[in-house]
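Novice: Sequence below, structure please.
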Amino acid sequence: MTKLSVNVNKIATLRNSRGGNTPNLLQVAKDIQSFGGEGITIHPRPDERHIRYQDAYDLKPVVYTEYNIEGNPVPKFVDLVLAVKPTQVTLVPDAEDAITSNAGWDTKKHKSFLQEVISEFKQNGIRTSIFIDPVKDMIEGAAETNADRIELYTEEFASEYTKGNEKAIIPYSDSAQLAIDLGLGVNAGHDLSLDNIKFFRDNISGLLEVSIGHALISESIYLGLENVVNMYLHRLK
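Specialist: Here you go, the predicted model:
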């Protein structure tokens, strides 16, 4: 079964826009889990424009499902993850000024670096995942880093699916199967939504987890958070 991990970055963005603590990030995380959400994801960035580093610590005792921290493994991020010890760390190669993630790792070029970082996380009992494009060489490179999982970067699928191109799923289904054959678990995320999540899940073998934030929170403005969480769960199961 595919787990739903809800990215709460957008809740932090809304909170930060006015200062104070409304909406309450910790309460929202509690509510998402009580509604059936199977994980909480955060992606702190160096400028802390949405999730603050302190949020990562504050969420630790609140998240009783799976806790996933995403980010570029710069020293400050590595120190944070080692201190918090989430269930999973997802390594994302985004630039400091990136609005959102826009590419997966070149696992061949950065093999040694990824091996070193992943080894440190795994020694501390933290499951590791690499954000990656659906490219055969990059999947093979990910296996050589000793990561536990990959997270397929799904923006291109989502864009093409909106245009009616269902064949856009093929590189993802092929990549997922290759990853499984190489002993890697498969996660996915970026621009997945209520419109495309069932089709994606139905066509990806062994999909363990999806991380969804922007679409889920946006849909919740119209449909309600509890309702939307359960709509995702229904499509994933």
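Novice: contacts and neighbour counts: CA atoms only from here.
Specialist: Fine.
Novice: What is the helix or strand Tyr172 falls within packed up against?
Specialist: Assigned by DSSP states H and E, Tyr172 falls within helix 170-181. In this structure, helix 170-181 makes packing contacts with helix 136-144, strand 185-189, judged by 3 or more C-alpha pairs under 8 Å, 6 or more residues apart in numbering; DSSP states H and E.
Novice: Which neighbouring elements make contact with the last one?
Specialist: Okay, so that is strand 185-189. strand 149-153, helix 170-181, strand 207-212.
Novice: Another sequence for comparison is provided below:
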Amino acid sequence: MTKLSVNINKIATLRNARGGNVPDLLKVATDIQKFGGEGITIHPRPDERHIRYQDARDLKSIVYTEYNIEGNPQHNFVDLVLECKPDQVTLVPDAIGAITSSAGWDTIQYQDYLSEMIQEFQRNGIRTSIFVDPVLEMIEGAKKTGTDRIELYTESFAHQYSLGNEKGITPYVEAAVLANELGLGINAGHDLSLDNIQFFKQNIPGLLEVSIGHALISEALYLGLDNVVNMYLRKLK
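Specialist: All right, here's what the predicted structure looks like:
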């Protein structure tokens, strides 16, 4: 079974664009779970341009499925995660000011740094996942950090699939096979959508969780949030 975790950053972006509390982030998180969503993901950034640090704190009492906080493990982020104690923390090497994540970790160059961060989170009972490209050396490096899971960065797959190139999934299959052999759990995310999620799911062995935000919220504008959440669930199962 592959879990669907819904990234609600875009809901916060819409709220912040107008000020006030419309749409209500906490109500949306509650509704997504009521509709069948199996997790809530947020990715707070230092400038708080969408998810605010207080949102992360407030969501702790709202999320009863699986709570996943993504971000670069810099000082304030680490403190926030240790305060909120989500079910999972996903470490992402995004630069300050980045519009969105654009690459996975170099797990060889940053092995010591990642190991230190991962141990701190695990000591506090938080499952860890690190964002990686589908490169075998990076998967092997991830294993050496001690992480519980990896999250495959799927932008390249999504782009190739949109061009009709189904072979774009090959490095992801190879990465997943190796991750399974190494005992790493497998998550995935970035540009996954209703168009490509079923093909991805069917070809990735041991896929535990997908985190989907931008596409899902965009599709919900036309199809409705309840409907879209359940369309993903059907494709994943």
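Novice: Can you pull the TM-score for these?
Specialist: Scored against TM-score structural alignment, normalised by the length of the first structure, the superposed chains reach a TM-score of 1.00; 237 aligned residues with a C-alpha RMSD of 0.3 Å.
Novice: Give me whichever of the helices and strands packed on helix 170-181 of the first structure is most buried.
Specialist: Comparing those by mean neighbour count (mean count of other C-alpha atoms under 10 Å), strand 185-189 comes out on top with a mean of 23.
Novice: And for Gly36 of the first structure, the neighbour number?
Specialist: Gly36 of the first structure: 15 surrounding residues under other C-alpha atoms under 10 Å.
Novice: just checking, it is part of a strand?
Specialist: No: Gly36 of the first structure is assigned coil when assessed by DSSP: H, G, I helix; E, B strand; the rest coil, not a strand.
Novice: Which residues lie in contact with it in this structure?
Specialist: When contacts are counted by C-alpha atoms under 8 Å, 6 or more residues apart in numbering, Gly36 of the first structure is found next to 229-230, 233.
Novice: and with 10 Å instead?
Specialist: By C-alpha atoms under 10 Å, 6 or more residues apart in numbering, the contact set of Gly36 of the first structure is 4, 65, 226, 229-230, 232-233.
Novice: Name the residue closest to the centre of the first structure, please.
Specialist: Centroid check for the first structure by C-alpha atoms, centre = their mean gives Ser211 as the closest residue, at 4.1 Å.
Novice: That residue touches Glu66, doesn't it?
Specialist: No: using C-alpha atoms under 10 Å, Ser211 of the first structure makes no contact with Glu66, being 11.2 Å away.
Novice: Give the residues shared as contacts by the two.
Specialist: Residues touching both Ser211 of the first structure and Glu66 (C-alpha under 10 Å, 6+ apart): 3-5, 39-41.
Novice: Let me see the ranges of the helices in the first structure.
Specialist: Assigned by DSSP state H, the first structure shows helices spanning 9-18, 25-34, 53-59, 75-84, 111-123, 136-144, 155-162, 170-181, 197-203, 214-223, 225-236.
Novice: what's the first one packed up against?
Specialist: The elements that helix 9-18 of the first structure packs onto, with contact taken as 3 or more C-alpha pairs under 10 Å, 6 or more residues apart in numbering; DSSP states H and E, are helix 25-34, strand 39-42, helix 214-223.
Novice: Buried deepest among those, which one?
Specialist: strand 39-42 (a mean of 26).
Novice: about what we covered before: distance from the helix holding Tyr172 of the first structure to the second structure after superposition?
Specialist: Averaged over the aligned pairs, helix 170-181 of the first structure sits 0.5 Å from the second structure after superposition, using mean C-alpha distance after the TM-score superposition for the first structure.
Novice: Please state the offset of that helix from the chain centre?
Specialist: Helix 170-181 of the first structure sits 18 Å away from the centroid of its parent chain (C-alpha atoms, centre = their mean, to the nearest Å).
Novice: Same check on stretch 202-220 of the second structure?
Specialist: Here stretch 202-220 of the second structure is found 9 Å from its chain centre; the criterion is C-alpha atoms, centre = their mean.
Novice: can you tell me what part of the first structure that stretch aligns to?
Specialist: Aligning stretch 202-220 of the second structure against the first structure (TM-score structural alignment) gives residues 202-220.
Novice: okay, now the closest residue to Gly141 of the first structure other than its chain neighbours: neighbour count?
Specialist: Distances taken as C-alpha to C-alpha, 6 or more residues apart in numbering put Thr107 closest to Gly141 of the first structure, at 4.9 Å, once the chain neighbours are dropped. Using other C-alpha under 10 Å, Thr107 of the first structure has 23 other residues around it.
Novice: distance of Thr107 of the first structure from Lys136 of the first structure?
Specialist: Going from Thr107 of the first structure to Lys136 of the first structure by C-alpha to C-alpha, to the nearest Å gives 11 Å.
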